[in-house]
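Enquirer: sequence first, predicted model second:
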Amino acid sequence: MELKEQILAALEGKKGSYISGEALARAFFVSRNAVWKAIEALRKEGHRIEAVTNKGYRLAFDSDVLSPQSISACLGDNAGLFDILVEPSLPSTNTHLKTLAAEGALEGTVVVALEQTAGRGRMGRSFFSPRGAGVYFSLLFRPKMSAMDATLVTTAAAVAVTDALKSVTGVNALIKWVNDVYVGEKKVCGILTEGSFNVETGGLDSIVLGIGINIEPPPEGFPEELTHIAAPLYGDVAPAGVKSRLIAAVLTRFYDFMPRLEEKPHLKDYRARMFLQGRAVEVVVGDVSRRAMVLGLDEEFRLLVRYDSGEQDALMSGEVRILPERSGV
C-alpha cells in the first residue's frame, strides 16, 4: 500500500477529526515532508483535506470520493473480510472480477467502478451505469453449493440491498422477483449473479455477485427507453458518504446471510418485500409469453402464478413484466 493510501485510511478512520503531521509521520515511519506530499497528491484526486496549524490534517465530512479506504472505514470490524478495488471506469465489474477470479483472486474480493461502459443485466440486457450517478460493484466468493442453489445468492442479495437502503437512506424498497429492487413503481437496483464451474469436479468454483444501484439523476438523464422504468434514490445530489456507506451496508448484510444461506434465513423478508403478489404480469420464458396472476412465492423462491387458462406454475427462471390491472382477472 502506498503512503498516500495509508494516510487516506487513517484520515477516513477519523473523518472530521485532526491528525497531526507529526503523528502521521511517526505512524508510517516517514518524514513530515513525505506526509505533506502525500496529502497534496490526495487533494489532486479530489479529497477535501483541511490543514490547520498546530492541529494537523483532517478529511472534511463532505469529502465524497469513493475509495477502498472510504468503504473500509464504513465496514468497521468487517473490513478484514474484503479486498476492495476501486477503478475509475470498467466495461463491467462482473466481467473484470471473473477474470481476477480465474487468476486466483481470493473470496471477498470486491471490484467497484465509478462507471461501467458495458454494464450487464439479466437476459443479456445492458445496465445503464453513468459516472457518478450510482454505485456499481461486484463481490467474489467461493461457496460450497450447487448451481441449483445460486438463486439463494440472488435473493439474499436483494434482501441485503433493501436492508441497506433502509438503514442508510431510510427508504423502504421492495423486490420484484427475482433480482430487481424497486422504490415506488420504478427500479433503483439490479442484481446479476454469475457462476464459474470447476471442470474436474463439475461444481461451482466461484460466484460473482454484481449489484448496481441508481443513486442520483444521471447528468444527461436516463435514456428514453428507461425513463418509465428506472429512477434514482435521490432527486438531486446525494448526501456525502452515502455511496461508501451503501456498499459497506450491502456487503455486511449479505455476509450475515452467507454462513446459513442453505437454511434460507432471508426467505421471510424476501416474501414480505416482494410486491408482485396479486399483480397481473406477463410471463416470458424463451420466446413464449403468457398473461398470469402472481399467487405468491414457495419455499424454493419459485414464483407461483396462475395463467389465464387456469393452469398454475412454479417459475424457477424467466422474466415477469408488470401489466396494468384490469377487471375480471
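Expert: Everything's here; your move.
Enquirer: hey, let's count contacts and neighbours off CA atoms from now on
Expert: Will do.
Enquirer: how about residues contacting stretch 278-292?
Expert: With contacts defined as CA atoms under 8 Å, 6 or more residues apart in numbering, stretch 278-292 is touched by 293-296, 305-308, 317-325, 329.
Enquirer: just the buried subset of these, please.
Expert: Listed as buried from those are 293-296, 305-307, 319-320, 322; burial here means 16 or more other CA atoms under 10 Å.
Enquirer: in addition, the following structure is provided for comparison:
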Amino acid sequence: MLASAGDGYISGEHISKTLNISRTAVWKRIAALKKEGYLIEATTRKGYRLLSRETCYGKSGIQSLLRTEYLGRELHFRQSVESTNNVMKALANAGAPHGTVVIANEQTKGRGRLGREWASTADKGIWMSVLLRPDIHPSRVQSITLAAAVAVCRAIEPVLAEKPGIKWPNDILVAGRKACGILTELSAEVEKVAWVIVGMGLNTHFKPDDFPEELRSKATSLSQHLVRGAVLDRTWLAAEILNQFEPVYEGFVRNGPEAMLAEWKERSVTLGKRVELIHGQETVPALALDVGEDGRLVVQLEDGSTREVFSGEISLRYE
C-alpha cells in the first residue's frame, strides 16, 4: 500500500479500514517494516510514506513479489542462523505446513553434500530452505533435487550473460564454476515421506577474493557474470526462485518427471561426459549416459556394463 502511494502519504486510518485492523496494529506493522530496513516517514495528520522505493531483503519484500499459491506464504526470515535446513527441521517436526520457507541473510554453519562446509557470508547470497510434504514414495525424492535445479536456472538465467548449466546431482554452474548448491534432506518411513527439505545456497554478490584461495577456480557468483545493465536484486531473485519452483514441482508431483527431466537434461553439463565416480578411496572411470526418472545417474563403465548411481553414494569428478 505504501509503495502504491508513490511519493504521497497514506493515512493510518485508511490503512486500518482497508486491512480491517486496529490503528495500533498498523503502527506495529510500520515498526516491523522499519526494523526490516524500510525508510518510512510518519507525519501527524498526513500519515505514512515510503522514502525509498528500494525493496529491502526480508520477509515483507520477498512475499510482496510472490506469485505462488503456497510456497513462501509462510516465510521465516532470519539475519543469521547456523543452517536454514536445521531451522526448517525443527519447524517441520513441529508441524509446519507444506510450502514453508526459511531464508537467512547469513549462515554460520552452512552445509553442502556429504557434510562439506558451504560459505554463507552475510549480504553475499541467498540461503534458503523449502519444506515440502509430497505424497510420493521415498525413492522418488531425489527427483525433487533435479526440479529445484531447473527452477533455480529459470530464475537466474534472465540476469546472466550466459546460460547456467546443471552438474548432476545438485550444482548450478556458471562459466563452468559452481554458483549454487542444493541439499535435499528427508524424513520418511518405508513407503511414505513425512517431509522433504530442499536447501539452496546461491552465491550472488561474492567477489573472487571473497572465496578461499582453494575455491577460486571452482566457485563463482552471479555478480561476476551479469548481462550488461542487469541489476542483481536478492529480494526479487529469492521470490523468483520460489515462483519458478512451485510449477516445476507441481508438474512433477501431478504428471510425473518427464517434462522436468527433459529440461534438466537440456541444461545438463554432465551427460555425455567422461567422469570419475569417487566412493571412499575407490575411483571408477565411467561415461555419463542418462538420468532416470528417480534421479539416478546412469553411467557406462569401462567394461561396457551400465550402472545406476544414487547421489548419496558417490561424488562426481570430470576426467
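Expert: Received, thanks. Predicted, not measured: the structure shown is a model, and the values here were computed from it.
Enquirer: output the residue interval of the first structure matched by stretch 107-115 of the second structure.
Expert: Mapped onto the first structure using TM-score structural alignment, stretch 107-115 of the second structure spans residues 116-124.
Enquirer: quick one: neighbours of the nearest residue to residue 40 of the second structure once chain neighbours are set aside, just the number.
Expert: With CA to CA, 6 or more residues apart in numbering as the criterion, residue 40 of the second structure has its nearest non-adjacent residue at 4.7 Å, and that residue is residue 50. Counted with other CA atoms under 10 Å, residues neighbouring residue 50 of the second structure total 21.
Enquirer: show me what residue 50 of the second structure lines up with in the first structure.
Expert: Superposed on the first structure with TM-score structural alignment, residue 50 of the second structure falls opposite residue 58.
Enquirer: list the contacts for that match?
Expert: 11, 14-19, 49-51.
Enquirer: assumed it was part of a helix.
Expert: No - the assignment for residue 58 of the first structure is strand, going by DSSP: H, G, I helix; E, B strand; the rest coil, so no helix is present there.
Enquirer: hang on, the earlier thing: what's the farthest-apart pair in the contacts of residue 58 of the first structure?
Expert: 14 and 51 (14.3 Å; CA to CA).
Enquirer: ok so, going back, and the gap between the residue nearest to residue 40 of the second structure and residue 11 of the second structure?
Expert: Using CA to CA, to the nearest Å, residue 50 of the second structure is found at 12 Å from residue 11 of the second structure.
Enquirer: can you pull out the helices in the stretch 201-319 of the second structure?
Expert: All helices of the stretch 201-319 of the second structure, identified by DSSP state H, counting those that start in this stretch, fall at 234-255, 258-267.
Enquirer: so which of those helices gets nearest residue 225 of the second structure?
Expert: Nearest to residue 225 of the second structure among the helices of the stretch 201-319 of the second structure is helix 234-255; the distance by CA to CA comes to 15.1 Å.
Enquirer: now the residue nearest to the spatial centre of the first structure, nearest residue through space, not along the chain?
Expert: Nearest to the mean C-alpha position of the first structure, counting by CA atoms, centre = their mean, stands residue 211 at 3.6 Å. Of all residues not flanking residue 211 of the first structure in the chain, residue 191 sits nearest, at 4.7 Å (CA to CA, 6+ apart).
Enquirer: trace that neighbour over to the second structure, please.
Expert: Residue 191 of the first structure maps onto residue 182 in the second structure, by TM-score structural alignment.
Enquirer: go on, residue 152 of the first structure?
Expert: In the second structure, the residue matched to residue 152 of the first structure (TM-score structural alignment) is residue 143.
Enquirer: helices of the stretch 1-150 of the first structure, residue ranges please.
Expert: 3-13, 21-28, 32-44, 68-75, 93-102, 150-169.
Enquirer: for the third one, packing partners?
Expert: This means helix 32-44 of the first structure. helix 3-13, helix 21-28 (3 or more CA pairs under 8 Å, 6 or more residues apart in numbering; DSSP states H and E).
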